[in-house]
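**Q** Sequence plus the predicted model coming up.
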Amino acid sequence: MKTTRTTCPYCGVGCGVLATPQPDGSVTIAGDPDHPANFGRLCSKGSALGETLSLDGRLLHPEIADKRVTWDEALGHIAGRFTRIIAEHGPDAVAIYGSGQLLTEDYYLANKLMKGFVGTANIDTNSRLCMASSVAGHKRAFGSDTVPGNYEDLEQADLIVLVGSNLGWCHPVLYQRIAAARAQRPEMKIVLIDPRRTVTNEIADLHLPIGPDGDSALFVGLLAHLAQTGATDPAYIAAHTSGFDAALLAAEDWDIARVAAATGLAPLAISHFYDLFARTEKVVTVYSQGVNQSAAGSDKVNAIINCHLASGRIGRPGMGPFSVTGQPNAMGGREVGGLANMLAAHMDFTPEAIDRVSRFWDAPNIARKPGLKAVDLFAAMARGEIKAVWIMATNPVDSMPDADAVRAALAACPLVVVSDMNRHTDTMDLAHIRLPAAGWGEKDGTVTNSERRISRQRPFLPLPGEARPDWWIIKEVARRMGHAKAFDYETPSEIFAEHVALSAFDNDGSRDFDLSGLIDADYDTLAPVQWPIRTRPAARMFGDGRFFTPDRKARFVAIQPPPPFAPAPGGFILNTGRVRDHWHTMTRTGKAARLSAHMAEPFVEIHPDDAARLGIRRASLVRLSSRHGTALVRALVTDRQQRGQLFAPMHWTDQFASNGRIDALVPGKTDPVSGQPALKMAQVHAEPAAMRLHGYFVAAENPRLSSEYWAIAPALGGWRGELGFTAEPADWPAFLAVTFGTESQFQSIRDDRNGRRAFALIENGRLVAALYTSPDPVLVSRQWAAGLLAETGLSASIVLAGRPGSDRPDGGAVVCSCFSVGINTIADAVARQGCSSVEAVGAVTRAGTNCGSCRAEIRSILDANRLAAAE
């Protein structure tokens, strides 16, 4: 039962994890109290990592054309086909599409193979979808892709501005660090700039519900305000920057009235924000996908940076612009050149850098120009220009914009290779060659988090079946393509050492990325450390006012905000995003029952007024459509959402829902500088999806679903899910037999007055399956019904009732996933046990005492009970 120090595989916070395998095969997970990213804290996803490690659904052997083959056959086939395609069509006819879930060592070899030895820069990554605009903005302003600050700045700031960043759900550990600092220093102010009133608003002093793509106008107006009120730092501007006059000229006409018109914000609220920023020296502006995922994302980033440069608030404790990334190794991918427009070690495709990397790699055939960025890469594939693609650790059929077109492009591509853990993903279904990759807990390497901190991911589980690390797979293909000498690695430590050496090669301090201080480091015992590391690590960058431009001065970028965006008449603006407990396309979190308990099916948030206008009732089904695709989702009617706008999470795939692929609705519109797609803004129509019958089921075995709408999620001991029928099945016994894979006779009851039915099959006191149907969305207690799968000694009467008896407390819908605490349990703590605060509820139920992401929901339950008591 050895405990291994490793790093969480989810978001870019990069939390330290203690993993301890148990004698029964399970793994105990805890936060690492010594890791400087989280100091022992974990979010709900991190806490449940041990529940995602089963081999269910794993790809365990190489396959060609759906048939198991040896590794030698698979690797030889890939190398041979790639070599022939390159010979016939040139190196630009092949591509790799990678992932921020690759380790740095994996990324390094993939980039080296393609750019150094195949001779094409057609290697891009799903990180293009989350932070490419930050890269572009950093490079335009600083001359390098450098995040200036660190997490400590969030605790030291007097004002934190959160822009397009729902930290409470997407980066919960950072959210908790800020909340803890706020509790110690109540004078700290927090401003939330977001179209939605998210749970992060729980700690905000001011919420600015900005209109679509209004961020540029808001910060351009702020720059003008800083200049007009004397809140700039003329000495800093003169000594350390260039281009201020041009940036100010572009901003000077953006008074508060014009900003209000462009953003939809109240002038008084804008003035309040501007005054807070102007009079507070220690300001950190945290931004994420709401800024980056835009056709104007790079300009938004530079509009934010301009304000920090103008006030000299950068490179010092408690101040600076701060990009937080969505993937565990998005930063590591940037370091090694995982983006198509970067070379390696933060170098671009300049003549000097091309020569330098070519000499270091001994690669005379090195690529000499940028390759195709993600959206362009799949478009080229659709045109037949890309003849072979190797996809690693990602699922573009669901995560890319215009996802149906991406699926069609892959279906038409002559050779699709997919390396992944999972046998069943929507992308894996299109693969000609499937390669079983090692997963978290099995891999050995490094990742870099959002504050430039390199941490080790260490293995604590054996490789299952014939799974292999990604770096090994890439190395073996490279050797078979004739590059054995350049890919002669036996361990990931050798790759990391080369990565370190390249960062230091011909680097006299003119390049930001420098790991020279790690040349003699012990890889096995490497502690979390921030780069650059020359003689010692640098916690912050640019404190000396020197940047990485030719004149060592930061550049202001003149920004012209786009005009206000409005949907077509009768349409909506769709904002896509994430939920609290799921990750990307659920290939990992979809295995954990408690992570699906909070949000178990695809949904759309819609304002009550819009719902009433369209005849959309609470919990009814909604059809979303655009000229690119459709989706069928559950209505979540809430005033958290603005009128005329919708929010839908991007997690659901064809593995988990009948038609829940939200990114199929989003066009492939991109930022012209960064190539990042505008995933946050699509024009869609919404309408009620008429269903004759609704259903909810629980089953011990994975059912075979065929209704017009379905969504499935794991439950403890089986599965749970929702159904929708446009017509009632004509033969219920036949439907039940096919769906649940049994010829056994179900017991049933029917209420002719309201059209509700229930079916149950009990064998030896254990629930095999139950189905509840109703003309309206089913009112059965879902958590209680799912919990029956783990019980013994059941009778059909208990199951058919659809609700627990007085001797079986019903916890209700899960609010706290960390401890599986339901809404009824929390309400009881408030109403019956006298809890009057979130802390008191936590003391009684444990809800909200781990990651804290549910604290806003707990507070709303408290408020609702107070309101009920007052009435």
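**A** Nice, I can see it.
**Q** can we go C-alpha only for contacts and neighbour counts from here?
**A** Will do.
**Q** Let me see the ranges of the helices in the stretch 701-850 of the chain.
**A** 732-740, 782-787, 796-801, 823-831, 838-845 (DSSP state H, counting those that start in this stretch).
**Q** in the stretch 701-850 of the chain, which spans are strands?
**A** 709-715, 718-725, 747-751, 756-763, 766-774, 814-816, 821-822 (DSSP state E, counting those that start in this stretch).
**Q** ah, wrong one, I meant the stretch 151-300 of the chain
**A** Listed in chain order, the strands found in the stretch 151-300 of the chain under DSSP E, counting those that start in this stretch are 159-163, 189-193, 206-208, 241-242, 283-287.
**Q** What are the contacting residues of the last one?
**A** Strand 283-287 has contacts (Cα atoms under 8 Å, 6 or more residues apart in numbering) with 153-154, 157-165, 277, 304, 313, 318-324.
**Q** The first one now?
**A** Residues outside strand 159-163 that contact it (Cα under 8 Å, 6+ apart): 154, 188-194, 276-277, 280, 282-288, 290-291.
**Q** before we move on, which element is residue 436 in?
**A** In the assignment (DSSP states H and E), residue 436 maps to strand 433-436.
**Q** And here is the other one:
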Amino acid sequence: MTVPVSDATPAVVKTTCPYCGVGCGVLASPDGQGGAGIAGDPGHPANFGRLCSKGSALGETLGLDDRLLHPMVDGSRVTWEGALGTVAGSLRRIAEEHGPNAIAFYLSGQLLTEDYYVANKLAKGFLGTPHVDTNSRLCMSSAVAAHRRAFGSDTVPGCYEDLDEADLIVLVGSNTAWCHPILFRRMADAKAKRGTRIVTIDPRRTQTGEEADLHLGLRPGTDTALFSGLLVHLATQGAVDRGYVADHTAGFDAALERAQSIAPSIAATAAATGLGESDVQTFFEMFTRTRRVVTCFSMGVNQSAQGTDKGNAIINCHLATGRIGQPGMGPFSLTGQPNAMGGREAGGLANMLAAHMHFAPEEVDRVRRFWDAPNIITGEGMKAVAMFEAIARGKIKALWVMGTNPLVSMPRADAVREAIAGLDLYVVSEVLATTDTARATAKKTVLLPALAWGEKSGTVTNSERRISRQRSFLAAPGEARADWAIMSDVAKRLGFGASFAYTSAAQIFREHAALSAFENEGTRDFDLGGLAEISDRAYDTATPVQWPIPKRSGDPRKGRARLFADGRFYTFDGRARFVAVQPPALASVPTAERPLILNTGRVRDHWHTMTRTGKSQRLSAHRAAPFLEIHPDDAVRYRLTEGGFARVSTDHASAILEVAVTDGAQPGNVFAPMHWSDMTASHGRVVALVRGAPDPVSGQPELKATPAAVTPVAYRSRGYLLTRSAMPATAGWWWTRAAVQGGHGLIFATQDGSREVALALRGLFPGHEIAEYSDHARGLYRLAAYRDGRLMACLAVEAGERRPDWELAKQVFAADEITAADRRSLLSGRAQTASAGPVICACHGVGLDVITAAIAAGAGSVETVGAACKAGTNCGSCIPEIRKLLPAALARDAA
């Protein structure tokens, strides 16, 4: 939908954010030069105008740097005709020689639903390969499996309004304040307005835990013990809704008996989870005595070798109390990616067919007839981990990767790279030419330029089943094309043209909606029948709507906010199922050689492998380097210091990370974020360290518990380099890249001394005016390079473990004019004027020193700090950090 502003300004386009599963509405105002202003859409029911730091910075990520703009075959530019002919001809040859099972597709939650639909139809209906999976396997497939076991369908029962109406919100394995910040602001608003209490359950005391009324730092992997204990407590306290259980469920007695064997009492639960008995009792009483409870679970639950059981243990407690499908209550899976839900709807997982159908003979026949598919598959394909293992064994000869970066995000990613090298055909549909995955090579490698966010148009579905439009507001650059169009052209070359004669995303959506309604009659949860005849105009102007939207509903603009309020589920007898979960057991246990447990996850301002967020200087300012969180006791034990380096090693790989010492980590456990790649760091690919043992039900790999060892790493010198254009890092150095205002930043460490660094880098600026300061006896060196009075580069090197602070240099580098005082500052390392300090609030670019100055001037609360400098007034994900500054600053002033 476009909203005209005036004759003098471009129209504002209503679209949807491409990051997490919250699915926030965005107003994009194109500037006519390839950029756009970004604001939250006040009319979108997911966010009501709010945006997190990542969404707010979308306008900074639209540049064409490193874009893949033309088709490439084996490193050479070719025409689209040549590229598509290579893909189609190779697929045909491989299918003839090895069978269609030798072909695989690996998709992404970044794809639009229409892209997913065409990929699934082409592979499973016409090529005849079942091996179609998605990176959503790594984020929410255990939630899918838990839903199916409990409800008979992959149905999220509730909606975001439940967060507004709950009296207790339980967050399990979810750093919501950083990973779903707009939802966390709703939770915080409910806490302020109606006294909603928040409980966090997580081995780490994250920023979300800092804001909770109760934090339960349980032992990793023991969630099933905690919720088994809760189920037992509900039963012993008479809190089970016996009428609901009898009328609408099955399997309660077996589930309770299993729970009693796992955690028969509060004391046993505490022993199994490592929690204090008083904390367990407090949580159990809060849950028991509060009717309106929403339990949100996310990656900490799903990314586990027991993820499905963890989800079902949570759902069991809601079924036992009848707290599902009603306002302010229910289990709620917080989805990781913007269209993970849409991928599930279209059958993008290897264990699904299409439209939430699976592989019962009647479902296979139904889809075959609807598609008129000559080669319909009849069973499940390989899930992600097994798929890449099959590539390594030579069972899969062709792989088509779309919109994802498995060489960074897959566990044991080094083995994934080696496997890809043996493929006969490796196709990558991508936006950037420089991702780790796009730079990998096989016997035949084809790169296909795809449209990016802002250029493509279609639909996405968020965590609450709400379908929204992503709309284009930028012209397609170079020869980039829509993913669905690329696949349709390949299908035509394979002889399937009549079934892939699509001319628009709206046409594909209509077919997708029609399939969901085909022979449905209310027997399947996913039903878009009310939209199956949507016109092109109505599709273009469509407003967000939640499914199901059956044709019989009458008004296709109105979906259903909640399901299961009537106690009817999608099982054969209409009853929900309790699941007798297995006792907790870590897939990997510490050893003498690997005494620590490595947990992986996300940071506040970056997304996945930073291919988009890495372009933003605001988003790169908060955490510029890959790091390792470790408890103070472990830091002493392993001789690690704050800001120093640690080598983290597992059986699969190693990384070198900056050390962050925090009591938010548990002793014996370390945490490292997954965002850095070979594009952005020399030794930062963390998920490559992960074993990734799959959940036996969902196939989702364990990303939260890998045995690891840490050892200190010392470098002789550390420094930074700011340049207007990206500079290659010197071989053998530790380095990481970060976007800075006006150019590029390189943070480095090396065994070279300052003299050697000066020799290596000084020659990079021929023809520049060079200003230097050196004291090589102390290991100090600084350089500033100017051209025509403009600062073009600045370099600082110091000896020892701590890298020089670059906040002052970044501030000068971003300035339009350079003063004499600025020149002196760059060489002395001392500020002549006040610096903003390290960024705390990315939304408004507010630094630490600005916030502490506001506090020193009398701001004594988060609210008054926000009034003074705007920090914490947008998405609020920085509020925990601001709150932690308050008592320390006030204590310093009082002294």
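**A** Arrived safely, thanks for sending. Nothing here was measured: the structure is a model prediction, and the numbers come from that model.
**Q** Can you give me the stretch of structure 2 that the very next helix or strand once past the strand holding residue 436 of structure 1 aligns onto?
**A** Proceeding C-terminally, strand 433-436 of structure 1 gives way to strand 445-448 as the next helix or strand, assigned by DSSP H and E. Using TM-score structural alignment, the residues of structure 2 aligned to strand 445-448 of structure 1 are 458-461.
**Q** List the contacts of the counterpart of residue 463 of structure 1 in structure 2.
**A** Matched by TM-score structural alignment, residue 463 of structure 1 corresponds to residue 476 in structure 2. When contacts are counted by Cα under 8 Å, 6+ apart, residue 476 of structure 2 touches 451, 455.
**Q** I'd guess residue 476 of structure 2 is in a helix, am I close?
**A** No. Residue state for residue 476 of structure 2 (DSSP: H, G, I helix; E, B strand; the rest coil) corresponds to coil; a helix is not indicated.
**Q** Can you find the partner of residue 805 of structure 2 in structure 1?
**A** Here residue 805 of structure 2 is matched to residue 781 in structure 1, going by TM-score structural alignment.
**Q** Is its match in contact with residue 814, as I believe?
**A** No. Contact between residue 781 of structure 1 and residue 814 fails when scored by Cα atoms under 8 Å: they sit 11.2 Å apart.
**Q** Pick out whichever of the two has more residues nearby.
**A** For residue 781 of structure 1 versus residue 814, the count of surrounding residues by other Cα atoms under 10 Å is larger for residue 814: 24 against 16.
**Q** What's the match for the more buried one in structure 2?
**A** That one, residue 814 of structure 1, aligns with residue 839 by TM-score structural alignment.
**Q** how much space is there between that match and residue 808 of structure 2?
**A** Noted for residue 839 of structure 2: a distance of 12 Å to residue 808 of structure 2, by Cα to Cα, to the nearest Å.
**Q** again, but for residue 297 of structure 2
**A** When residue 297 of structure 2 is compared with residue 808 of structure 2 (using Cα to Cα), they lie 41 Å apart.
**Q** of these two, who's got more company?
**A** Using other Cα under 10 Å as the criterion, residue 297 of structure 2 and residue 808 rank with residue 297 on top: 26 against 21.
**Q** The counterpart of that one in structure 1 and residue 349 of structure 1, how far apart?
**A** Alignment of residue 297 of structure 2 against structure 1 is given by TM-score structural alignment, with residue 287 as its counterpart. Computed with Cα to Cα, the distance linking residue 287 of structure 1 and residue 349 of structure 1 is 28 Å.
**Q** next one: residue 559 of structure 1
**A** Relative to residue 349 of structure 1, residue 559 of structure 1 is positioned 26 Å away (criterion: Cα to Cα).
**Q** More neighbours: the two, which one.
**A** More neighbours sit around residue 559 than around the other of residue 559 of structure 1 and residue 349, counting by other Cα under 10 Å; the figures are 23 against 17.
**Q** And that one, what's its match in structure 2?
**A** Aligned against structure 2 by TM-score structural alignment, residue 559 of structure 1 finds its counterpart in residue 581.
**Q** Please apply the same query to residue 531 of structure 1.
**A** Residue pairing (TM-score structural alignment): residue 531 of structure 1 is matched to residue 547 of structure 2.
**Q** what's the matching range in structure 2 for stretch 338-357 of structure 1?
**A** Under the criterion TM-score structural alignment, stretch 338-357 of structure 1 matches residues 348-367.
**Q** Same check on stretch 152-166 of structure 1?
**A** When stretch 152-166 of structure 1 is compared against structure 2 (TM-score structural alignment), it corresponds to residues 161-175.
**Q** what's the answer for stretch 852-864 of structure 1, then?
**A** Against structure 2, stretch 852-864 of structure 1 falls on residues 876-888 (TM-score structural alignment).
**Q** mind checking how far that stretch is from the chain centre?
**A** 24 Å (Cα atoms, centre = their mean, to the nearest Å).
**Q** biggest helix in structure 2 by residues?
**A** Of all the elements of type helix in structure 2, the one with the most residues (DSSP state H) is helix 80-98.
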